[in-house]
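> Could you look at this predicted model? Sequence included:
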Amino acid sequence: MKMNDLPDQFLYARKGPWPQPSPSHPLICADEVLNIPPMEELLFNETIGARYLKARVGYPAYAAQYAASMAGWRGVTAERFNQIMTETLFTRFRVEMQDEELEACRAAFAKDDDGPELGKALETGTWTKYDFSAMKKIVPLDGMHVAPTKVYFEEDATGRNLCRVIEVDGLLVRDTDSSFGIAMVYALQGASYHVLFVVHPALHFPMNSVNAITKTALPMNHPIFQMFLPHSAYSLALDNAVLESAESVVNNNAQGTRFDPLTGNAYNLKLLFGAGYAGLTEREGYDPRAYPRYNYMKPQMADSEHPLFHSFYGTWLARYYEEAFLPFCKIVADYIKDSANDPMMEYTRLWAKYLHTHVHGFPNADQIGEGDTLAKVMAIYMWNASVSHGGDHWSFSNQITAVEKCLRIRRPPPKTRTEAEVDNAKERIFSPNDMQRAALCQYMFFQAWAIEPNLFETRYALPDYGLQQAAKAFTENLSAVNAGLLQRVAPSTSPDGPSAVTNCQPLHPIMDGDTTIVPYERTIPQSIQY
């Protein structure tokens, strides 16, 4: 296959979108694509934008009903808290507990009757933490509260991870303390905001540079272009709407819409985007292991780079990457690298040169042809846009209910370990309007909404019979991974329990006779569409 240098062989005649510094925080946030091709803007408006408008008209009644049903919500049980933290996408946050944190816990509880028991566990047990310290960057709206938290888990003799201590703004609260209930609420808030503003944006915004440069710098018959195109149809317009639209939940006055459930103004909240991209350092007062600098080549999954992410969710991510995407991309990458007498690899090196400049960790022109680097670069982009992104939305919406996200808290954080339990406190955790907003936002933005075709139905216009056979094997491998991991689970009958009927996002819709158990829109998407 010969590359053609004529401008009309490029999607936008070499005049396409290009990344530039973030208008809000250029030094810490990923570069943005601000000039969206009209055809992509139109596609967004006809599909995703239309769904948003429909939801805003038809869903508020249900949101009000949900808010009313949650009026008596009094937090979560310790058992439910442990389940959320150890069985959902929140396991992305698990890191090692530092020695000084262990020592602080020992010292804090040394004089308690149960202090010796805890001290012994700290010395001999396996402890991990979830660190949400960056919550101190948020300035809450009037009447609302936020607090930096750290959640300390002990692994018991059976291998279960149980939360024993929560640190709330420096106060250490034990699972036996009366303040533990409200401490769990603040920990859930920290986890939810870190999903929304730290780890999940890293699946969206760095990939915009890859999307834009691929469409502008590679000819349309280049295999990388053909591999990436199906996975990049909506994301430039979607991410621009998220970052720059006047009605975005992360770019507006939070009181200016009826679907913004957040606490804090958008400019302030976007500081957490920087925490997930530029990272946070020990010099700034943070544990850098909890806030590493973004690296394109080290996506989160259960692998040697992330030894504490070996949860079911981390394994689900890793198996799709390792057993489906990477084998497919190795075949395509070898085809590209074997094009000795064709400028195909020259375009690939130029593409890598541009991306190395705009995306942290992206290989440069010399590195892209080494070993399996090109295959990994391709697999990461395709897997990120489909499995990793879709799985996060599925878990965040189907395994964690709107009320359990604790996006707005009106009761102050505990100042002592002996404050009133959540059931007995006079202060309400949230207002009805807070919860109505949360329910509407859950439906509009957090829920999975796959547009046809989904990942399993994706096809690639590859120019070689061998590559077409590799694409066929890819779909077969996707089904094999899905069959090996997917299980039905019983939905909770509790109004604040999980709504999932499967243990992970499915590849295909699921029917039970004539009844739809998992609809098409909840399946793994082809691209970032929500």
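Ah, there it is.
> CA atoms for contacts and neighbours, from now on please.
Noted.
> so who does the residue sitting nearest the centre point of the chain touch?
In the chain, the residue lying closest to the centroid (C-alpha atoms, centre = their mean) is His200, at 2.8 Å. Going by C-alpha atoms under 8 Å, 6 or more residues apart in numbering, His200 touches 389, 392.
> Now do it against Ala275, distance only.
To Ala275, His200 is 12 Å away according to C-alpha to C-alpha, to the nearest Å.
> Over to Leu350?
30 Å.
> the more surrounded of those two?
Neighbour count, other C-alpha atoms under 10 Å: between Leu350 and Ala275, Ala275 has more, with 26 against 17.
> The more buried one in helix, strand or coil?
Using DSSP: H, G, I helix; E, B strand; the rest coil, the structure places Ala275 in helix.
> Enumerate every residue touching it.
Per C-alpha under 8 Å, 6+ apart, neighbours of Ala275: 28, 134, 198, 291, 293.
> give me every residue that touches the last one.
Which is Arg293. 275-280.
> Now it. Nearest residue, chain neighbours left out?
Closest residue to Arg293 apart from its sequence neighbours, by C-alpha to C-alpha, 6 or more residues apart in numbering: Gly279 at 4.0 Å.
> and here's the other structure:
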Amino acid sequence: MSSTRTSPRRVKLRRAFHHIPRAIGLVSVGARVGAAAREPRLNQVLCQLGVLERDPATAKDAPLLEALPWGGKPVTAPAPRPPAGIDGMWPQGPICHADFYPSVLHLDPRERDDHLRYTALRYLGQIVSASPRAAWRARVRPRVRALDDAKFCELLTQTSLAQHLCSTLSEADRDAFASTMQGELADYAKIDFSGMRPDLALPGIELMPTVTLFHRQRDHRHRVVAIRLRDAVFTPRDGAAWALARYFVLQGAHVQHTVIVHPRLHFPSDVINAVSKSALPAGHLLARMLLPHTRFSLGLDLAVTHHRRSVLFNSQREVYTALPLTTEGICAAVTLGRVGMPGNHAYPTYDYWGVTHDERTRFGRYCQQWQDAFEDFTRGVCAQIPKGDPTVARWADAISEWVPGFPGGATIFRGDLLAQAIARYLTAVTVLHSGDHYSYAAIPIEYLPMRIRVPPPDEVRPASLDLDKLVSAEDHFRHQLCHRMFFAPTVIESLNEVRYRFRTPAARQAAQRFQTAQHQLDARWAGSGFPASYEIASSIQY
């Protein structure tokens, strides 16, 4: 997908407008009305208008949410155990769910204040400001758009969703698709959403595991060949059943992208964030390179994993929770992203180096070129750090204890490994994270139903497909709020605004080269549908 890139001036103007929902949120908190109230009157109005099917206050939360805070209080957790001589934020095991990623549960007050001021208030204000339009659209506008095979392929292979393409077909895949494949196996790829769990879907919601087969074209594009939905295989010749199967694939893309894969960018980086702030002296060259990319993240991620109102847990007591899974299903999906699925290359176990950029896709080339620019920058700076620096070795040892694959102090100085490790972190929290959101959020939600309410085509083969029945008004309303609050980019500080305050001429020259590289990449990828340096957040900020 391509688009006309927004100018830097318009981007800054848009950021200024983000203060409006923050102001509304502040008023809501002060008056204890709107989204700041436990049972907002707005929800009753939405029920009367037919937007909500029932008052969210009647929904029951999963037991694991009982221990989590609802309002502004921090989560209650045991103290972390940093190494001797370190007094500061430190990673520890999560308390929300034993199989989640390590967490940073005790934050410096400034981290919490940043989150409350810039993000939590925005959320509260957006619930109020965005609800009227979302309600109108849910009741009046089409909730699902028709699409053909070309648009289906474009959505899945020309956007950030292309990262889910997998070149390795399992034996089960080859057997299932044997009648639809011709020529070389290397010419085929799949998008595998077999991690979808129908048994963990919300009542009344359908969710199906799918595997989609694509044929790679010579122009780096793809042609969809077939879709396997459980044990049934559908092709374009299957009419309405094929059309419905495509929507189940796109629904799976939501869960895979936002709950299974995207957390790999957020939560392991929190370990590096906290350890860097607590273990590195403020004037150390490594700290000067890392710390500009750490603000706004820890408070955000703590609220995501350890707050009762988090969109992640999908409590139906909130109006912005749009995912198709129960809270238990969400936890299973996050865990799947961390531990993987044995025997399935589409679901690898998390590893720090596990993110690969497929240069046969536009998004893969975009990410790789940015990572190359970061590596050139970090090599120039790391060349000024003495080999065997004990501070860096302790820093690496501390991170490697919590992040699988991160090099420890004994190996971090081998070759360019230090520069590569830092570049991987910087790329993840800036380009990969913002690129994910920017491209994904640009897809109209009417193409991507998050909830489906008709039986899958392997159970009931439809003679025709009524798009109006796929998604309810409440489903679409929730999806709009969720998209506006959590998926659409909300940059507080951009990558091109970062200044590193290096003191050595060589490090300053590396930073200048990096700024030049940013301008070159912005020009190269203009109109691509992927963000420019002034649209990329300098850290994980949303």
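Ah, there it is. Small disclaimer: the values here were computed from a predicted structure and weren't measured.
> which one in the second structure is aligned with the residue nearest to the centre of the first structure?
In the second structure, His200 of the first structure lines up with His262, judged by TM-score structural alignment.
> And Ala266 of the first structure, by the same measure?
Checking TM-score structural alignment: Ala266 of the first structure goes with Thr327.
> From Glu328 of the second structure, how far off is the residue lying closest to that match once chain neighbours are set aside?
Spatial nearest neighbour of Thr327 of the second structure, excluding adjacent residues (C-alpha to C-alpha, 6+ apart): Phe313 at 5.0 Å. To Glu328 of the second structure, Phe313 of the second structure is 8 Å away according to C-alpha to C-alpha.
> So between these two, which is more surrounded?
Phe313 (25 against 16).
> hang on, isn't the more buried one packed against Leu323?
No. At 9.1 Å, Phe313 of the second structure and Leu323 do not qualify as touching, with contact defined as C-alpha atoms under 8 Å.
> Let me have the contacts of Arg293 of the first structure in a markdown table, extended by distance to Asn211 of the first structure.
Output for the contacts of Arg293 of the first structure, formatted as a markdown table (distance: C-alpha to C-alpha, whole Å):
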| residue | distance to Asn211 of the first structure |
| --- | --- |
| Ala275 | 23 |
| Gly276 | 20 |
| Tyr277 | 18 |
| Ala278 | 20 |
| Gly279 | 23 |
| Leu280 | 26 |
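> Now for these: which two are most distant?
Greatest spatial distance among these (C-alpha to C-alpha): Tyr277 and Leu280, at 9.0 Å.
> Need the overlap of contacts for those two.
With C-alpha under 8 Å, 6+ apart as the test, Tyr277 of the first structure and Leu280 both reach 292-293.
> Can you show me the strands along the first structure?
Secondary structure of the first structure by DSSP state E: the strands cover 94-96, 126-132, 149-155, 161-168, 171-174, 510-512, 515-518.
> Could you point out the residues of the second structure onto which the third one aligns?
Spelled out, that is strand 149-155 of the first structure. So strand 149-155 of the first structure sits over residues 210-216 in the second structure, by TM-score structural alignment.
> That stretch against the first structure, how far on average?
Taken over the aligned residues, the distance from stretch 210-216 of the second structure to the first structure averages 1.0 Å (mean C-alpha distance after the TM-score superposition for the first structure).
> List of residues touching that stretch?
Residues outside stretch 210-216 of the second structure that contact it (C-alpha under 8 Å, 6+ apart) are 177, 187-194, 196, 222-230, 248-249, 252.
> If any of those residues are buried, put those into a ChimeraX selection.
Entered in ChimeraX, the line below selects the buried ones among the contacts of stretch 210-216 of the second structure, by 16 or more other C-alpha atoms under 10 Å:
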select :177,188,189,190,191,192,193,194,196,222,223,224,225,226,227,228,229,248,249,252
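> just to revisit the earlier point, the residue nearest to Arg293 of the first structure -> the second structure?
Aligned partner of Gly279 of the first structure by TM-score structural alignment: Gly340.
> wait, that match sits on Tyr350?
Yes. Look at Gly340 of the second structure against Tyr350 with C-alpha under 8 Å: they come within range, at 7.0 Å.
> ok so, going back, how about the strands of the first structure, which one is nearest Ser235 of the first structure?
strand 515-518 (24.4 Å).
> what range in the second structure matches that closest one?
Against the second structure, strand 515-518 of the first structure falls on no residues (TM-score structural alignment).
> what packs against that strand?
strand 510-512 (3 or more C-alpha pairs under 8 Å, 6 or more residues apart in numbering; DSSP states H and E).
> Pull out the buried residues from the strand it packs on.
Applying 16+ other C-alpha under 10 Å to strand 510-512 of the first structure flags Ile510 as buried.
> Quick check: the gap between the aligned residue in the first structure for Arg117 of the second structure and Ser209 of the first structure.
Counting by TM-score structural alignment, Arg117 of the second structure lines up with Glu46 in the first structure. Glu46 of the first structure is 24 Å from Ser209 of the first structure, where distance means C-alpha to C-alpha.
> Repeat that for Ser395 of the first structure.
Taking C-alpha to C-alpha, one finds Ser395 of the first structure at 26 Å from Ser209 of the first structure.
> coming back round to it: just curious, which of the contacts of Arg293 of the first structure is nearest to Ala483 of the first structure?
Looking across those and measuring by C-alpha to C-alpha, the closest to Ala483 of the first structure is Gly276, at 32.8 Å.
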